[in-house]
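Novice: 3D, please:
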Amino acid sequence: MRRLEPLLRWLPFMVMMIVAVIDLLAGPTLGYLPLLALGPAFASLCCDVRGALLVGLIAVGLCVVLASYDGVLGHRANNMLLISLGGVTLASALASAVRQQRERELADVRTVAEVAQKVLLRPVPRSAGPLRVAVSYISAAAEARIGGDLYEVVTSPLGVRILVGDVQGKGLEAVETAAAVVGAFREAAYDEPDLTGVITRLQTSLDRVLSGERFVTAVIAELRDTRISLMSCGHPPPLAIGVDGGVHFVELPEPAPPLGMTDLVDVQPQVCDVAFAPGDQMLFYTDGVVEARDREGRFYPLQDRAFLLKEQSAEQALEDLRTDLVRHVGGPVADDAAMLLIRHR
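Specialist: Model (predicted):
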């Protein structure tokens, strides 16, 4: 839309110029003069109130000049046309005023969203213990700043702890739930001695805010030296990229239900320990990544695209993967997509 703004700005003048040229070439006739109303009508799309009034004034002036050339100035039909142009101009100015008011309200909402983003999804540290960290977030709504996907990295006395999750649903309720999860994780990751305690704290916090059948999928990780412990609650498995070039999804031994549904299924998340040596990488992501479809309905082949993460800079590697994901979809993504990449230095 921004690319079209220069064209829209000149569109009212271009339309009136074309109408004037056609009328002059066609000779004395009234047939084309009503098309001058297109100028004020298009002005409501991009001009402010003064601009819309200016375009309307130019349209009226052109109508008088062309009507004089056509020999119909002062005729009843021409007088009605001038009155119509005045009415369209006033309507365009009113529409411009309403549009500007809505744009100001939208700007205020965006400002609030940006502040909320800084609180909820604050920038993760580029370095955490022995890790290099990079994050990418793609919102399904073009104008959105935040959504239901969440992530956090906390350096605790027991090691670096990581959270990546996805709230079921959209809108303000999803943002509120995501804020509760991130807030609980920031406290529990620093206090709890093990990941099971962290999961319990998250579930206790969600019990106070979840309603109906809402739930949160999440995966948490803890790095200690050259081992990384993982626990998943209904979340897609992370992608491990070894220093030797091997790529595989880390499948956990027994899947556990998402947070908010643990009372419905008697299955507790199990801790899975895997090697994570210097040079290894691990990509955490939400389902908006692997469920992204191209125009033919094919899912994004994340494992096949792991070679894009070989860039020396973690930020650039994740940006390359993000660009490839957007190219695969060929347009706006259908769901929020968050990715968090860690590298063992």
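Novice: from now on I want contacts and neighbour counts done on CA atoms only, so please keep to that.
Specialist: Fine.
Novice: which stretches of the stretch 201-345 of the chain form helices?
Specialist: Under the criterion DSSP state H, counting those that start in this stretch, helices of the stretch 201-345 of the chain are mapped to 287-290, 314-329.
Novice: could you give me the buried positions within the strand or helix carrying Val19?
Specialist: Val19 belongs to helix 5-26 when assigned by DSSP states H and E. Neighbour counts over helix 5-26 (16 or more other CA atoms under 10 Å) mark 8-9, 11-13, 15-17, 19-20, 23 as buried.
Novice: again, but for stretch 287-294
Specialist: Buried residues in stretch 287-294 (16+ other CA under 10 Å): 287-294.
Novice: do the same with stretch 111-119
Specialist: Residues of stretch 111-119 classed as buried: 113-114, 116-117 (neighbour count, 16+ other CA under 10 Å).
Novice: the host helix or strand of Val182 packs against which elements?
Specialist: Using DSSP H and E, Val182 sits within helix 171-191. Counting contacts by 3 or more CA pairs under 8 Å, 6 or more residues apart in numbering; DSSP states H and E, helix 171-191 packs against helix 76-120, strand 149-156, strand 159-167, helix 195-207.
Novice: what sits closest to Val267 if chain neighbours are left out?
Specialist: Excluding the flanking residues, the one nearest Val267 by CA to CA, 6 or more residues apart in numbering is Ala256, at 5.7 Å.
Novice: circling back: dump the helices and strands packed on helix 171-191 into a markdown table; add distance to Ala218 as well.
Specialist: Formatted as a markdown table, the helices and strands packed on helix 171-191 follow (distance: least, CA to CA, whole Å):
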| stretch | distance to Ala218 |
| --- | --- |
| helix 76-120 | 16 |
| strand 149-156 | 9 |
| strand 159-167 | 4 |
| helix 195-207 | 9 |
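Novice: now the strands for the stretch 201-345 of the chain?
Specialist: Applying DSSP state E, counting those that start in this stretch to the stretch 201-345 of the chain gives strands spanning 216-224, 227-233, 239-241, 247-249, 272-275, 281-285, 337-344.
Novice: could you also give me the structure for this next sequence, so I can compare it with the first?
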Amino acid sequence: MPLLGPSSPPERALVPVTVVTPSRSTWPQRLVPYAFIALVMLADVATPRDVTFSSTLSVAPALAALVTRSLWQTIVAGCAAAGVSIGSYIYAHDLAGDVEVATLGAIAAVTVVSSVSLGLVGRQSRMLADVRSVAETAQHVVLRDVPPELEQVRTAVAYRAAAAEARIGGDLYEALSTKFGDRLLIGDVRGKGLPAVEAAADVLGVFREAAHTEADLARVADRMHAMLARRPVRDEEFVTAVLLSVDPTTPTVQVVNCGHPPPLLLRDGRVDVLAPVEPGPPLGLFDMADPPGMAAAPAWAGFAPGDTLLLYTDGTTEARDKTGRFFDLSGFLASRPTSSPADLTAQILTGLAAHVGGRLEDDVALLVVRRKPYVPQPAKSGS
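Specialist: Below is the predicted model:
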């Protein structure tokens, strides 16, 4: 496995070894209940007068509710069914009156039940739409749009929450241009729901401020950990994260890994894993470090123009197919033709969807970073 060197100046850097609201009904859909009524009428005409199929007319309003999702269409279909039933009763002289009363009662009952059900479904749809709207707003507040162009890199982000109804989860990401170079973050909060969203918001808030003020990338991680330590105590709350700082004048990148899946470096058709020699503990668990309370030491790796880094959350590599086989992200990327960061995220999501063959079990976040040409440092004149 390719390793990153310990914290060192760039010149000593080590290169890796290798609601959904119902759609409006169409005219064919609206005609379905009336086509059913017409079939019942034809059946009554084609059979002896003492034989009637009018008792099945109660299906018409139910069909209208099912295919049109319209209250008025359901009521109109119920009225049409009742009218045809009365006509059938007049046509069939030998038909008992109590049969007609039962038929009309069934039509009325189905029409009322279908109308009430439509009202309840409509109310739930509106509530779900409101929840989704709030969730999407919260997500945009927590996870801002990452600019496709920073000072040193081009980026692309993809995010898929496992809880599709809420469209928000505990994964987080950010990319900023600072006086220390472009700085990037991806992370994963342990847990789900609002506590995970709150922790993600807190971590991102600290990163957005500290990335501009702390020259040492490890200090940025320390401040994020300190913020989590000040939060109300929750059982085993922590955040795995990878922080990157792209040096603006040398072909290098600084990495601080806090218990997160290591980035992948794509270069000339190869995929290298940037795994630290000493992986650090997650944010919130720095007391497990040596010395306690400190983040892992930063490490350096080569990051030349045209190189691509892929940061991801474990929902990507831990996605399983029907046989329980994990998604081989490195194998999927190996020898893949060079494409734009946005195209690469789309390809990964397509491959991931094909692998799982259905709904994701965990949130997935992808952050693709491609190095742009850099300005070399001026040579120092001899003394």
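Novice: neighbours of the residue nearest to Val40 of the second structure when sequence neighbours are not counted, how many?
Specialist: Using CA to CA, 6+ apart and skipping the chain neighbours, the partner closest in space to Val40 of the second structure is Phe53 (6.1 Å). Using other CA atoms under 10 Å, the number of residues around Phe53 of the second structure comes to 17.
Novice: any chance of the helices of the stretch 201-345 of the first structure in a markdown table, with distance to Leu4 of the first structure too?
Specialist: Formatted as a markdown table, these follow (distance: least, CA to CA, whole Å):
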| stretch | distance to Leu4 of the first structure |
| --- | --- |
| helix 287-290 | 29 |
| helix 314-329 | 22 |
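Novice: winner for burial among those?
Specialist: Most buried of the helices of the stretch 201-345 of the first structure by mean neighbour count (mean count of other CA atoms under 10 Å) is helix 287-290; its value is a mean of 20.
Novice: any idea how far that helix is from the chain center?
Specialist: Distance of helix 287-290 of the first structure from its chain centroid, counting by CA atoms, centre = their mean, to the nearest Å, is 14 Å.
Novice: repeat that for stretch 201-215 of the second structure.
Specialist: With CA atoms, centre = their mean, you get 24 Å for stretch 201-215 of the second structure.
Novice: what range in the first structure does it sit on?
Specialist: Counting by TM-score structural alignment, stretch 201-215 of the second structure lines up with residues 179-193 of the first structure.
Novice: Ala52 of the first structure: which of the helices and strands packed on helix 171-191 of the first structure is closest?
Specialist: Closest to Ala52 of the first structure of these is helix 76-120 (CA to CA; 5.2 Å).
Novice: Pro332 of the first structure contacts Gly288, doesn't it?
Specialist: No - the pair Pro332 of the first structure / Gly288 is not scored as a contact, 11.7 Å apart, by CA atoms under 8 Å.
Novice: and the residue lying closest to Ala210 of the second structure once chain neighbours are set aside, what is it in contact with?
Specialist: Nearest in space to Ala210 of the second structure, with sequence neighbours left out and distances taken as CA to CA, 6+ apart, is Val220 at 5.5 Å. The contact partners of Val220 of the second structure, by CA atoms under 8 Å, 6 or more residues apart in numbering, come to 207, 210-211, 214.
Novice: which of these are conserved in the first structure?
Specialist: Using both residues aligned by TM-score structural alignment, their matches' CA atoms under 8 Å, the first structure keeps these contacts from the contacts of Val220 of the second structure: 207, 210-211, 214.
Novice: quick one: map the residue nearest to Val267 of the first structure onto the second structure.
Specialist: In the second structure, Ala256 of the first structure lines up with Gly280, judged by TM-score structural alignment.
Novice: tell me the contacts of its match?
Specialist: With the criterion set at CA under 8 Å, 6+ apart, Gly280 of the second structure makes contact with 257-259, 289, 295-297.
Novice: how about Gly169 of the second structure, secondary structure?
Specialist: In three-state terms, and counting by DSSP: H, G, I helix; E, B strand; the rest coil, Gly169 of the second structure is coil.
Novice: any idea how far it is from Asp362 of the second structure?
Specialist: With distances taken as CA to CA, to the nearest Å, Gly169 of the second structure is found 9 Å from Asp362 of the second structure.
Novice: so what sits against both of those two?
Specialist: Shared contacts of Gly169 of the second structure and Asp362 (CA under 8 Å, 6+ apart): 161-162.
Novice: quick one: which of those two has more around it?
Specialist: Gly169 (27 against 20).
Novice: ok, that one - contacts?
Specialist: Per CA under 8 Å, 6+ apart, neighbours of Gly169 of the second structure: 161-163, 192-193, 196-197, 363.
Novice: tell me how many other residues crowd Asp130 of the second structure.
Specialist: Using other CA under 10 Å: Asp130 of the second structure sits among 13 other residues.
Novice: give the equivalent position in the first structure for it.
Specialist: Match for Asp130 of the second structure (TM-score structural alignment): Asp108.
Novice: and for Pro261 of the second structure?
Specialist: Using TM-score structural alignment as the criterion, Pro261 of the second structure maps onto Pro236 of the first structure.
Novice: correct me, but its match touches Val289?
Specialist: No - assessed by CA under 8 Å, Pro236 of the first structure is found out of contact with Val289, at 10.0 Å.
Novice: quick one: Ser23 of the second structure is in a strand?
Specialist: No - Ser23 of the second structure: not assigned to a strand; according to three-state DSSP it is coil.
Novice: for it, give its distance to Glu149 of the second structure.
Specialist: Counting by CA to CA, the gap from Ser23 of the second structure to Glu149 of the second structure is 38 Å.
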